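Undergrad: Need a 3D model of the sequence below.
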Amino acid sequence: MDLLTETGMLGCKLADTPIKMNHKLCEDIDQEPTNKEQNLHLVRRLIYLAHTRPDIAYVMSVISQFMHSPSISHRNAVDQILRYLKSALRKGLMLSKNGDLEVVGYTDANWASSITDKRSTSGYFTFMGEKQMELHCDNKLANNIAHNSVQHDQTKHVEVDRHFIKEKIEKKIICQPFVKSEDQLADILTKAVCGRVFHDSLTKLGIGDIYAQT
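TA: As a prediction, this is how the structure comes out:
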């Protein structure tokens, strides 16, 4: 509410997601610049907010790349975040008491996704729980490498990591089941997704109305 009041956006239209799908945000020197100091102050506050709001983690990883040389398109993207936050004022991550000690993780990487420098974006969620750890991955090649010792010659640059993971799988400390892309919860940390997928993932992650009566 403080952010919306400060920016004069209390009466803004709502946004269903914090970032548009297929966005083309990049560093473009030909675009019209915006107020650097104002934008920098706002982005810093949003980065702080993202520590407790994983639903804006991905968009902040994108926006923060341009915080020192922002253009109109970057400020429009920041306004999109604010319009989303207005629609999700009551959302938060509810940490509830649970006797289950299972550990389940979802991991995803968006290879060479940056338009500016072709860097990749990776992200993961971890649920605390029972004994054998599940690490859900939607990359079949990564799964095959973890389970199949024959393919190690093709991956010498990650040989140490591969042996470490394979050892944990053989000892049944970790299991690595394949998960379909539509069920990959970590997608919202690495890319812009449609509203349906975005809100479905938030529900599964336990991000909802923290003020609702239980």
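Undergrad: For the rest of this, base every contact and every neighbour count on C-alpha atoms.
TA: Fine.
Undergrad: helices or strands up against the helix or strand L40 falls within?
TA: Element membership for L40 (DSSP states H and E) is helix 36-50. Under the contact criterion of 3 or more C-alpha pairs under 8 Å, 6 or more residues apart in numbering; DSSP states H and E, helix 36-50 touches helix 57-63.
Undergrad: mind listing what's buried in the helix it packs on?
TA: In terms of neighbour count (16 or more other C-alpha atoms under 10 Å), helix 57-63 has its buried residues at 57-60, 62-63.
Undergrad: Could you dump those into TSV and include distance to D108?
TA: Below are the buried residues of helix 57-63 laid out as TSV (distance: C-alpha to C-alpha, whole Å):
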residue	distance to D108
A57	14
Y58	12
V59	16
M60	17
V62	16
I63	20
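Undergrad: ok, back up a step: could I get the buried residue list for the helix holding L40?
TA: In helix 36-50, counting by 16+ other C-alpha under 10 Å, buried: 39-40, 42-43, 46-47, 50.
Undergrad: now the other sequence, so there's something to compare against:
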Amino acid sequence: MEIGRSKAGIQICQRKYALDVLSKTGLLAAKPSPLPMEPNSKLRKDKGNLFHDPTLYPKLVGKLLYLTNTRPDLSYSVNLLSQFMENPRVKHYDAMIKILKYIKGTPSQGIFLPASLNMELVAYADANWANCPDMQRSTTEFCVFIGTSRSSAESEYKAMAAGCRRM
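TA: From the prediction side, this is the model:
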């Protein structure tokens, strides 16, 4: 992890690690993706051809899981892909490549903790009823902020928080 400090606050990111992952996967020169995953994508555990290297897929998921320490914008996508570690399909691997291409465009993104004395705890939650196409399970997401800190990746929550403050 890389930690930078200034009068404005502390920035935590994993730029070097992200670039190392891209280099090892051969995607360092890939065209960046604007999104980590296609909206409303429905990945199934038993649809499509099996991925040719079942040991590579879990290794890459593990690398992406480690990257979520400073990249909460990847959490949903990586969590979704981690559900297919037993029998990864080509579509799952393609979705992982899309995440890596997103990282290519945002390698320095991370968490910023401002130098503020405000220690207010703010939380947001979202739920999707029966979103999982395989088991018809619900999915939930949440985001917690301490003080005025905002992850540089959570633009949706930033906008929502700013809107709530104005009310």
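Undergrad: Can you give me the TM-score here?
TA: After superposition, the two chains reach a TM-score (TM-score structural alignment, normalised by the length of the second structure) of 0.75; 139 aligned residues with a C-alpha RMSD of 2.3 Å.
Undergrad: thinking again about what came up before, between the buried residues of helix 57-63 of the first structure, which is closest to V103 of the first structure?
TA: Of all the buried residues of helix 57-63 of the first structure, V103 of the first structure sits closest to A57, with 21.8 Å by C-alpha to C-alpha.
Undergrad: which one in the second structure is aligned with that closest one?
TA: Under the alignment by TM-score structural alignment, A57 of the first structure pairs with S75 in the second structure.
Undergrad: my guess is that match meets T68, correct?
TA: Yes: contact status for S75 of the second structure versus T68: in contact at 5.8 Å, counting by C-alpha atoms under 8 Å.
Undergrad: Would you map the helices across the second structure?
TA: With DSSP state H, the ranges of helices along the second structure come out as 15-24, 56-67, 75-82, 90-105, 155-166.
Undergrad: wait, which of the ones you listed is closest to A123 of the second structure?
TA: Using C-alpha to C-alpha, those put helix 155-166 closest to A123 of the second structure, at 9.5 Å.
Undergrad: List the buried residues for the closest one?
TA: Here helix 155-166 of the second structure shows 157, 161 as buried, counting by 16+ other C-alpha under 10 Å.
Undergrad: distance between that helix and the chain's centre?
TA: With C-alpha atoms, centre = their mean, to the nearest Å as the basis, helix 155-166 of the second structure stands 19 Å off its chain's centre.
Undergrad: At the geometric centre of the second structure, which residue do we find?
TA: L74 (0.3 Å; C-alpha atoms, centre = their mean).
Undergrad: before we move on, the earlier item: got a list of what the match of A57 of the first structure touches?
TA: 65, 68 (C-alpha atoms under 8 Å, 6 or more residues apart in numbering).
Undergrad: cutoff 10 Å now
TA: 36, 64-65, 67-69, 141 (C-alpha atoms under 10 Å, 6 or more residues apart in numbering).
Undergrad: Which one of the helices of the second structure lies nearest to N118 of the second structure?
TA: Of all the helices of the second structure, helix 155-166 comes closest under C-alpha to C-alpha, at 14.3 Å.
Undergrad: name the helices or strands packed onto the closest one?
TA: strand 121-128, strand 139-146, strand 150-151 (3 or more C-alpha pairs under 10 Å, 6 or more residues apart in numbering; DSSP states H and E).
Undergrad: Any idea how far the last one is from the middle of the chain?
TA: Yep, that's strand 150-151 of the second structure we're talking about. Per C-alpha atoms, centre = their mean, the centroid offset for strand 150-151 of the second structure relative to its chain is 13 Å.
Undergrad: and what of stretch 19-36 of the first structure?
TA: That offset, for stretch 19-36 of the first structure, works out to 20 Å (C-alpha atoms, centre = their mean).
Undergrad: can you check stretch 121-136 of the first structure too?
TA: In terms of C-alpha atoms, centre = their mean, the centre of stretch 121-136 of the first structure is found 14 Å from the chain centre.
Undergrad: how about that stretch: buried residues?
TA: 121, 123-125, 132-136.
Undergrad: same question, stretch 82-94 of the first structure
TA: 82-88, 91-93.
Undergrad: For it, give me every contacting residue.
TA: 1, 3-4, 7, 9-19, 46, 52-56, 76-81, 202, 205-212.
Undergrad: If we use 7 Å, what do you get?
TA: 4, 12-18, 53, 206-211 (C-alpha atoms under 7 Å, 6 or more residues apart in numbering).
Undergrad: now stretch 164-171 of the first structure
TA: Counting by C-alpha under 7 Å, 6+ apart, 146-147, 174-175 sit against stretch 164-171 of the first structure.
Undergrad: Ranking by neighbours, what's the top pick from these?
TA: The most crowded member of those, judged by other C-alpha atoms under 10 Å, is A146 (22 neighbours).
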